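>>> Structure, please.
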Amino acid sequence: MPSRILARPERGRPPGGPILGAVTPPTMSPRRLRTPRIAPGLARAGALLLGAAAVIAAVASLLGWPHRDRGPRPQPPSPAAVQPDAGVEHPALARLRAHSREFEPALINVVGGVHVAIGEGLANSILIEGTDGAIVVDTMESAEAATKVLALFRGVTDKPVRTIVYTHFHPDHTFGASVFAEGRPVEVIAHRRTDALLDEVMDVVSPTIYPRSMRQFGTHLPPAAVPNAGIGPRLDYVEGRNRIALLRPTRTFAESLDLEVAGVRLELRHAPGETEDQLFVWLPESRVLLPADNLYRSFPNLYAIRGTPYRDVRRWIASLDAMRALRPAHLVPSHTRPISGEAEVMRVLTDYRDAIQYVHDQTIRWMNAGLTPDEIVERVTLPPHLAASPWLAQHYGRVDWSVRAIHAGQVGWFDGDAARLFPVPPQERARLLQALAGSGRSLAEEAGRALAAGELQWAAEMADAALRLAPGDAALRGIKARALTAMAGRQESANARNYLLTAAGELSGEIAIARRDPSKLPLEQLHAFPIDGFMRGLTVRLRAEEALETERTIGFEFTDLGRHWTLIVRRGVAEVREGRTEQADARLAVSAMRWKEIAAGLRGLPAALATGEARLEGSPVALISTLRLFRE
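Here you go, the predicted structure:
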């Protein structure tokens, strides 16, 4: 969140400064939200007390695998009951069916001794063959799935597996490990958080996660109703039929680990994204990148509807940028098929990170303009060139879910509308809606009736709904304002009272919260604001709709700091990174202090150029037209 909130901007208008947008600090990612956690020692002790069956059931419930219910197991509904698409197939379903080609079973030799097994379970398993041994990266979701993959691997080598790498803790990557060990001791490498996250599946939310996961993966549906699971053909685990073969990590690291196994050099890097313990594997000699679950052939699950803590989108983008910096020749995801060729790999990596950043930045942009999540999802869709990428089809994650997750991750559950602070309970809402349906009253009339009857929350909600149809209606604004004022009089919470009264005052016109004016910021505070945050904050101020055909690079040299920054506008996304770029359409050399004054509107850029306080190299048109994309 910004460190200083001076005012709320006018709804529907993204905040910005005279040239570059407001000089507010960039919206900071919140602390990672974590599910309640049992300490590793307690979890293991609990496992002993509960018994192996209970542990397996609790672990499986996080991902959504079936467990033994206490009551009779319901029979699956008939295919007709769960296939509303019977008859003419909708194009969306046809596209999902076509996506199943991605999971046709195969063992693909990517290059040299690198092989990937596809289609034997939800995830892939990757074999890296060395001189006198082998490495397996990710191990499937069950012993049975792993056994099928091991048979494929044994078709190309009989060398023993010496090292197993977990790219992250999810069960479809970890629960087949001991099969690959074949009774021999093996080194199991993971991020240092992986072991604890495996323990956390015993937390108190598993009763909530379980039924939601069953719905997400379609586990109780007949096979004909489930073309695929979006990132794999199916989840290959059913209790009583499958066995968990988990091995605990024996070697962990925090940020990076370089090693050699059986003559193969590997570089492991922490790459938080889909999970906080995510890592990628880089094989420098063959230029093979294993990106784990930070990239697969679908729009990513920035939020999983089975329920997840907030996935830090900015860190996900940074992880993809770290991969791009390697310029891989081969890309081998842990879901979906590999691709080869540096140009194609770089295009996919860039499009993927741009899609994630676009959704993040435009969500924040419209959030800062005062829009609610429901309003933002109507505005934020992928640009046409990204929407057309087969790597960004919404077979698994969705843009609208991601918008809501980013909003909640930044500011929590409340969308800012005072009428939603104390929503009418579901049962009461159903009763009121039933009564309204047969009354013949309009929304506006119902709002007036509810206010007169003292049904204050319902009056506020009905007035709010009616205002969607008549935004400028003074009478409706008055009804909502009076309802909020009356509600404020009943509050013990100072926060609630203040918020309700202020919102009522805004509706009545008695209160006007001025938009933040960066030119009014005290000069000493402006100068003290770090240039890092200042530059990175530009990304959420881009007027993306005006930049969809723009590809331009601007270099900045901050002469008083001896530091360089690069701003790249790439078809609706602003990538900002520290460092000097070799090629730029324009370069601006200026002190960081002067630049912040220029961006805040306290000093004009032409004047700074005329006096020599700023120096321009390259195209003035490129510089000015690019900066205008960040205007108010």
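
>>> switch to C-alpha atoms for all contacts and neighbour counts from now on
OK.

>>> so where does the closest residue to residue 451 other than its chain neighbours fall, helix or strand?
The shortest distance from residue 451 to any residue other than its chain neighbours is 5.2 Å, reached at residue 459 (CA to CA, 6 or more residues apart in numbering). When elements are defined using DSSP states H and E, residue 459 is found to belong to helix 456-469.

>>> Another sequence for comparison is provided below:
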Amino acid sequence: MIPTPLPPDRDYGVSDRRIRAGRAMCQTPKDATPATVAVNREAVTRYAMDDRQDFVDADRGLIAPLPGNVLGDDGHVVFDPEALAYIGDDVPAPDTVNPSLWRQSQVIRRGGLYQVTDRLYQVRNNDIANLTVVEGDEGLIIIDCMAGVESARQGMKMIREHISDKPVAAIIYTHTHIDHYGGVKGIIDVEDVASGKVPIIAPGTIASFDKFAIGENVVAGNAMARRSFYAFGGLLDLGPKGAVSCGIGVLSTKGPQISYISPTDGITETGTKREIAGLEFEFLYAPDTEAPEEMHIWIPELAALTCAENANHSLHNIQTLRGARTRDARNFARYLDETLERWGDDAAVHYGPHTWPVWGNENLVGFIESQRDTYKYIHDQALRLANKGYTPLEAAEVIELPEELGRKWHNRGYHGTLHHDVRAVYTKELGMWDGDPVTLHPHPPVESAKRFVDLLGAQKILDEGKRAFDAADYRWAAEILHKLVFAQPENTEAKNLQADVYEQMGYQAEGPQWRGIYLSAALELREGSQPPPYITASEDSVLAMPIDILFDFVAVHLIGDKATDVDLHIDFVFTDHDDETWTAWVRRGVLNARRGAASNTQLTVSGPKAALIGALLQPGAAAELAKAGKISLTGDESALETLGGLLDTFDPSFNIVTP
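Okay, here's the model as predicted:
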């Protein structure tokens, strides 16, 4: 009785979209307009196209190519490396792809098992994130586990075949994002962690890591997943008119199994050391950076350093477009500088959980310094302009990186972009309001749109949209047509024209997430809302939720206005957690929970955590669970039925570009 991903045996590609949308045929993406062709060709002059070092570095140390498809337990293809073959090294950037993004994708599509340095290896690009393996004297230390069990399993098989069959001695999570822990059960068994045989080391306390890893992906998971599939192109077909790469990894993963095992050893102080399998690891604790909990790792014997995702072959997000807590750009710079201060003189290689390493002390130091100064520049210049009265959008329009920073490929906007990172600094430091009274209490989009259409007339707006499109004034065309589409969502001509506009904006975008959003919007306007490839609130994630987060998850499902007059108290006894008891109550339209039993409880539900999760998330199934002997009910059994009637359901394909 736990929410599960969509069935993995379906091909969530073009044919499945046709079935789900109830259409006989999908509309074919259109060609680049002459204006888009000109913009993309002109863009080449802004880039250091003669700098090919990334290609050399991405190929360095190859031991074995990827062996073929990553397959799920049921035989479905999770990842097909040949799906990216169209991004060939000798293939020039198509007119429909920004040449900078095309170049980055050419580098990224290289996959296989690589030696980074003595005793340190990576499997790259059979998943959005890397699998890093350090060979210790008595065992293997795994640093980050990829997003999916299947890809991690394939990576470990390559390690076993080509490197070592030593047992896994430890797992290290560098931070709290799903693509760094989701494959853990493809590497180790839960029993080995529970017995203490294999520790899992992670930044922060165990409770805080669980809170941020699970809470971020589950409590707000439906909205975040919907936005993620937009931003990462998960709803698009691969190809020059669709998805190319996500800028820091490959895209063609479908229906992976996402797992989770809680860490057992938390790192909360910089300078903490651990001796693992005969090697020393030293940690720099870097919270509130790219993730709420994050850390850098130094292996002195190997002169090997990772700054996790605080230093990348891309500008990172200060505020993700998928929707996560706003990061602190100043902290990025601060912890990168502290890393250089501690280990910069001795480091010989920097390896990351995404993309490829940087070798040589001079190159490594220059790389980290450049990333440090990029985040510091964004932070400081955004606040300089804020102090001069600029709004976020006004500042984002004028701030440009100095040429020494901006022409470095690793500072280009392949994950975050300069434009939305500048605006994110405002959000972090000054909040959501931009300071303009007109934005303090505006009309909602539909009401505003209807008033615009009533004032100007639908035909006049449509004519202006056509004029702007023909003039390649795509930003204005999108803005004006948005009013018409939200006022008249049944207006097919307006929707199709807006789709054409978004498509060209996507073709021009250097940032792959901007491209993904624009092209996904075009797809949805033409064909309707698309089903997600998978759901991030996997069974493992839900089962791993700390009990307080579990009740938070249930609470965000409560329909407040239906529950305003309800007074409901239910106790839950977690029999597999030493009979830990929590009471949950609904009153004044709010669900609260705390440890301990209530004196006025109406019902007590007892059972193991997995069964209680089923009773909480699907209260209507409680009688069935009780009949099966999985839970016991003492008291008024209708209390759960009452709770069930107050819980909302979330559509994973809710509308974005229409009301």
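
>>> Against which helices or strands is the helix holding residue 459 of structure 1 packed?
Packing contacts for helix 456-469 of structure 1, counted by 3 or more CA pairs under 8 Å, 6 or more residues apart in numbering; DSSP states H and E, involve helix 443-452, helix 474-488.

>>> Can I get those in CSV including mean neighbour count and distance to residue 400 of structure 1?
Shown next, in CSV, are these (neighbours: other CA atoms under 10 Å; distance: least, CA to CA, whole Å):
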stretch, mean neighbour count, distance to residue 400 of structure 1
helix 443-452, 20, 27
helix 474-488, 22, 29
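
>>> do you know which of those helices lies nearest residue 592 of structure 1?
Smallest distance to residue 592 of structure 1 across these (CA to CA): 45.6 Å, for helix 474-488.

>>> Which part of structure 2 matches that closest one?
With TM-score structural alignment applied, helix 474-488 of structure 1 matches no range in structure 2.

>>> quick one on the thing from earlier: what's the angle between the helix holding residue 459 of structure 1 and helix 474-488?
Angle, helix 456-469 of structure 1 to helix 474-488, by axes from the mean of the first three to the mean of the last three CA atoms, to 10 degrees: 150 degrees.

>>> now helix 456-469 of structure 1, how far from the centre of its chain.
Relative to its chain's centre, helix 456-469 of structure 1 lies at 32 Å (CA atoms, centre = their mean, to the nearest Å).

>>> How is the aligned partner of residue 413 of structure 1 in structure 2 classified with respect to secondary structure?
When structure 2 is aligned by TM-score structural alignment, residue 413 of structure 1 is paired with residue 432. Classification of residue 432 of structure 2 by DSSP: H, G, I helix; E, B strand; the rest coil places it in coil.

>>> likewise residue 606 of structure 2?
Under three-state DSSP, residue 606 of structure 2 falls in the strand class.

>>> so the helix ranked longest in structure 1 matches what in structure 2?
The longest helix of structure 1 (DSSP state H) is helix 342-368. Helix 342-368 of structure 1 corresponds to residues 361-387 of structure 2 when matched by TM-score structural alignment.

>>> Can you classify the closest residue to residue 392 of structure 1 other than its chain neighbours as helix, strand or coil?
Closest residue in space to residue 392 of structure 1, ignoring its immediate chain neighbours: residue 299 at 4.2 Å, by CA to CA, 6+ apart. Secondary structure assignment for residue 299 of structure 1 (three-state DSSP): coil.

>>> Just give me the neighbour total for the equivalent of residue 299 of structure 1 over in structure 2.
Aligned by TM-score structural alignment, residue 299 of structure 1 pairs with residue 315 of structure 2. Around residue 315 of structure 2 sit 26 other residues, with neighbours defined as other CA atoms under 10 Å.

>>> if we can go back for a sec, got the helices and strands packed on helix 456-469 of structure 1 as JSON lines, with distance to residue 433 of structure 1 columns?
Converted to JSON lines, these look like this (distance: least, CA to CA, whole Å):
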{"stretch": "helix 443-452", "distance to residue 433 of structure 1": "10"}
{"stretch": "helix 474-488", "distance to residue 433 of structure 1": "18"}
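
>>> Between those helices, which one is closest to residue 73 of structure 1.
Closest approach to residue 73 of structure 1 among these is made by helix 443-452 (44.7 Å; CA to CA).

>>> rewinding a little: skipping its backbone neighbours, what lies nearest the match of residue 413 of structure 1 in space?
Among residues not flanking residue 432 of structure 2 along the chain, residue 426 sits closest, at 7.8 Å (CA to CA, 6+ apart).

>>> Just confirm the one you found contacts residue 384, I think it does.
No - with contact defined as CA atoms under 8 Å, residue 426 of structure 2 and residue 384 do not form a contacting pair (10.8 Å).

>>> Of the two, give the one with the bigger neighbour count.
The residue with more neighbours, out of residue 426 of structure 2 and residue 384, is residue 426; 22 against 13, by other CA under 10 Å.

>>> So that one versus residue 292 of structure 2, what's the distance?
18 Å (CA to CA, to the nearest Å).

>>> Please apply the same query to residue 615 of structure 2.
Taking CA to CA, one finds residue 615 of structure 2 at 31 Å from residue 292 of structure 2.

>>> Same check on residue 310 of structure 2?
Taking CA to CA as the measure, residue 310 of structure 2 and residue 292 of structure 2 are separated by 12 Å.

>>> The two - which one has more neighbours?
The neighbour comparison of residue 310 of structure 2 against residue 292 (other CA under 10 Å) goes to residue 310, with 27 against 24.

>>> Residue 100 of structure 2 versus the more buried one, what's the distance?
The gap separating residue 310 of structure 2 from residue 100 of structure 2 is 22 Å, by CA to CA.

>>> do residue 267 of structure 2 as well
Note on residue 267 of structure 2: its distance to residue 100 of structure 2, by CA to CA, is 38 Å.

>>> between the two, who's got more neighbours?
Using other CA under 10 Å, the more surrounded residue of residue 267 of structure 2 and residue 100 is residue 100, with 24 against 21.

>>> Which elements pack onto the helix or strand harbouring residue 551 of structure 2?
Using DSSP H and E, the element containing residue 551 of structure 2 is helix 547-555. Contact analysis of helix 547-555 of structure 2 by 3+ CA pairs under 8 Å, 6+ apart lists helix 206-218, strand 590-595, helix 609-617 as its packing neighbours.
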